[in-house]
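Student: Following is a predicted model, sequence given first.
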Amino acid sequence: MKKLLTFIFSAVICPLAITGCGEKELSIGTAFNPSMYHSFGEQMKKNMENAKGLKYSVTVLPTAGSVENVRMINDNRIQLALIQNDVSYEAYHSTGSFKGEQPLRNFVAVAGLYTEACHIVVRADSNIHKVSDLLGKAISLGTFNSGTEKNAKEIL
């Protein structure tokens, strides 16, 4: 399913957007490398570069993730970005990670590619069985300015 969505997005939607505005270069904000967002961006790049008749260069940028990506696309530093739905909502409405900031409105959603789930993973031999068991433990919140960090803070 993800391969089909990647193909449809990169082979149909992106070329229409690019040819419509005459761009010769395209930058895609993803997430750190290696990550699923970055792999997704690399596959989009391959599909777009293999599209017949289109002449442009595609750069896949490793970034912190969704929070940084929505800021970069809003500031016209990139043309496409992979952004979690909840992050784009917060940026647009100046809530959550963007509370106290001016709303970011210089972007549009093209497609919802897939549903994301949050996972909390611990060692099988740990004494952690529920979220409250994390109290007082050293944990990773994810990359600064990522959707993972935002979701971890919401859960905790």
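Tutor: Thanks, I have the structure now. Residues are numbered from 1 along each chain as shown.

Student: hey, let's count contacts and neighbours off CA atoms from now on
Tutor: Noted.

Student: helices or strands next to the helix or strand harbouring residue 48 in the packing?
Tutor: For residue 48, the element it lies in under DSSP states H and E is helix 36-49. The contact analysis (3 or more C-alpha pairs under 8 Å, 6 or more residues apart in numbering; DSSP states H and E) places helix 36-49 against helix 2-8, strand 57-61.

Student: A further structure is provided below for comparison with the first:
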Amino acid sequence: MKKRSFFLGTALMIVLSLILAACGGEKTGSGKPKFISIATGGTGGTYYPLGGTFAKLIQDETGIETNAITSGASAENMASLKKKKVEIAFTQSDIASYATKGELMFKDNKVENVQGIGTLYPETIQIVTTKDSGISSVADLKGKVVSVGEAGSGTLANAEQILEVYGMKTDDLKARNLSFDDSVQGIQDGTIDAAFITSGTPTGAVEGLGAQVEISIVPLDDDKISDLIKKYPYYAKDEIKKGTYGLEDPVTTVAVRAMLVVRDDLSEDTVYKITKAIYEHTDKITHAKGEYIKAENALNGMGIKLHPGAKKYFDEKGIKQK
């Protein structure tokens, strides 16, 4: 009987070890995972093409099979990390702050298992319309059919905050909750008048629209920008350059920062190698936003706790969080 119990116990231990091995070793301090998913955004935005580049860099440099998947972007990505559906995600710095502090759309769904890898580039708030729309100011949006971003998205939060400093609400518009792709399609076919789009410029979906119609970007007034930054300090003044989308003049607006975040249960060694794979090979980033992605800027606007693996990399480079 004792012999039978011994063999039964040994068998159970073997089965348990196989199960643990199959989990990919993602817990802190364990071996590297076999597979990583990066949550990006829609195909018409900036996250998706950059995510594909990052996935290749990570796979080439670490040997971890990595893929980039489409998603509803910032807010959805934070929720996916919380549910452990993905390991890494793109998000806006403001959304990361809301999520980890349990504010706004995360008031009842605080995200406590996410830490930062690094910030990437300005996420420009673009109020896109056409030259024929007659919309030249935020005030002109009143009563118009306007896409303010998908429900629960970072774009929607940006739209609400910008409208707020202008003394308006989404109720003052005929608001629609559309993706970037559906927004520009709506502008093109005339079913909507304008759209808020928060994305690195140039944004693929907006470039596609510019090939069909003459685009106009609604500027923000300097005094309203000051009011916005005073109340929501994660914003910064930004400018869409002349020539972008065929614009004849630069357009003044605001931006948050795009960033990469990671689940805190990935090991220090794994995240160190991921961080190094991205920031040591920025010369391989062909997207226009690649010029902004630099290790020396990666802790600017980092509004959440840095993962120990990322911290190790930036400490080695002598880069400190401001």
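Tutor: Structure received. Values in this document were obtained by computation on a predicted structure and should not be read as measured data.

Student: Onto which residues of the second structure does the helix holding residue 48 of the first structure map?
Tutor: Counting by TM-score structural alignment, helix 36-49 of the first structure falls onto residues 46-59 of the second structure.

Student: How about stretch 85-96 of the first structure?
Tutor: Against the second structure, stretch 85-96 of the first structure falls on residues 93-104 (TM-score structural alignment).

Student: Tell me how far that stretch lies from the chain's centre.
Tutor: In terms of C-alpha atoms, centre = their mean, to the nearest Å, the centre of stretch 93-104 of the second structure is found 12 Å from the chain centre.

Student: now do stretch 92-107 of the first structure
Tutor: For stretch 92-107 of the first structure - counting by C-alpha atoms, centre = their mean - the centre lies 16 Å from the chain centre.

Student: buried ones in it?
Tutor: The neighbour-count check on stretch 92-107 of the first structure (16 or more other C-alpha atoms under 10 Å) flags 92-94, 97-98, 103-105, 107 as buried.

Student: Compute the number of surrounding residues for residue 35 of the first structure.
Tutor: Residue 35 of the first structure has 13 neighbours, counted by other C-alpha atoms under 10 Å.

Student: Actually, residue 132 of the first structure.
Tutor: The burial count for residue 132 of the first structure: 9, using other C-alpha under 10 Å.

Student: likewise the one 10 residues further on?
Tutor: Other residues near residue 142 of the first structure number 16, with proximity taken as other C-alpha under 10 Å.

Student: Could you measure from it over to residue 14 of the first structure?
Tutor: 29 Å (C-alpha to C-alpha, to the nearest Å).

Student: Pull the residues that contact stretch 124-133 of the first structure.
Tutor: 122, 134, 156 (C-alpha atoms under 8 Å, 6 or more residues apart in numbering).

Student: contacting residues for the last one?
Tutor: Residue 156 of the first structure makes contacts with residue 131, as judged by C-alpha under 8 Å, 6+ apart.

Student: at 10 Å what do you get?
Tutor: Applying C-alpha atoms under 10 Å, 6 or more residues apart in numbering, we find residue 156 of the first structure in contact with 131-132, 134-135, 141.

Student: Also residue 42 of the first structure?
Tutor: Going by C-alpha under 10 Å, 6+ apart, residue 42 of the first structure touches 28, 30, 36, 48, 58-61.

Student: Among these, the buried ones, what's the PyMOL command?
Tutor: To isolate the buried ones among those in PyMOL, judged by 16+ other C-alpha under 10 Å, type:
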select buried, resi 28+30+48+58+60+61
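
Student: The contacts of residue 42 of the first structure into JSON lines, with extra columns for distance to residue 76 of the first structure?
Tutor: Shown next, in JSON lines, are the contacts of residue 42 of the first structure (distance: C-alpha to C-alpha, whole Å):
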{"residue": "28", "distance to residue 76 of the first structure": "12"}
{"residue": "30", "distance to residue 76 of the first structure": "15"}
{"residue": "36", "distance to residue 76 of the first structure": "24"}
{"residue": "48", "distance to residue 76 of the first structure": "20"}
{"residue": "58", "distance to residue 76 of the first structure": "16"}
{"residue": "59", "distance to residue 76 of the first structure": "15"}
{"residue": "60", "distance to residue 76 of the first structure": "15"}
{"residue": "61", "distance to residue 76 of the first structure": "14"}
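
Student: which among the contacts of residue 42 of the first structure gets closest to residue 115 of the first structure?
Tutor: Lowest distance from residue 115 of the first structure to these (C-alpha to C-alpha) belongs to residue 36, with 13.0 Å.

Student: For the stretch 51-200 of the second structure, which segments count as helices?
Tutor: All helices of the stretch 51-200 of the second structure, identified by DSSP state H, counting those that start in this stretch, fall at 74-82, 93-101, 154-165, 180-189.
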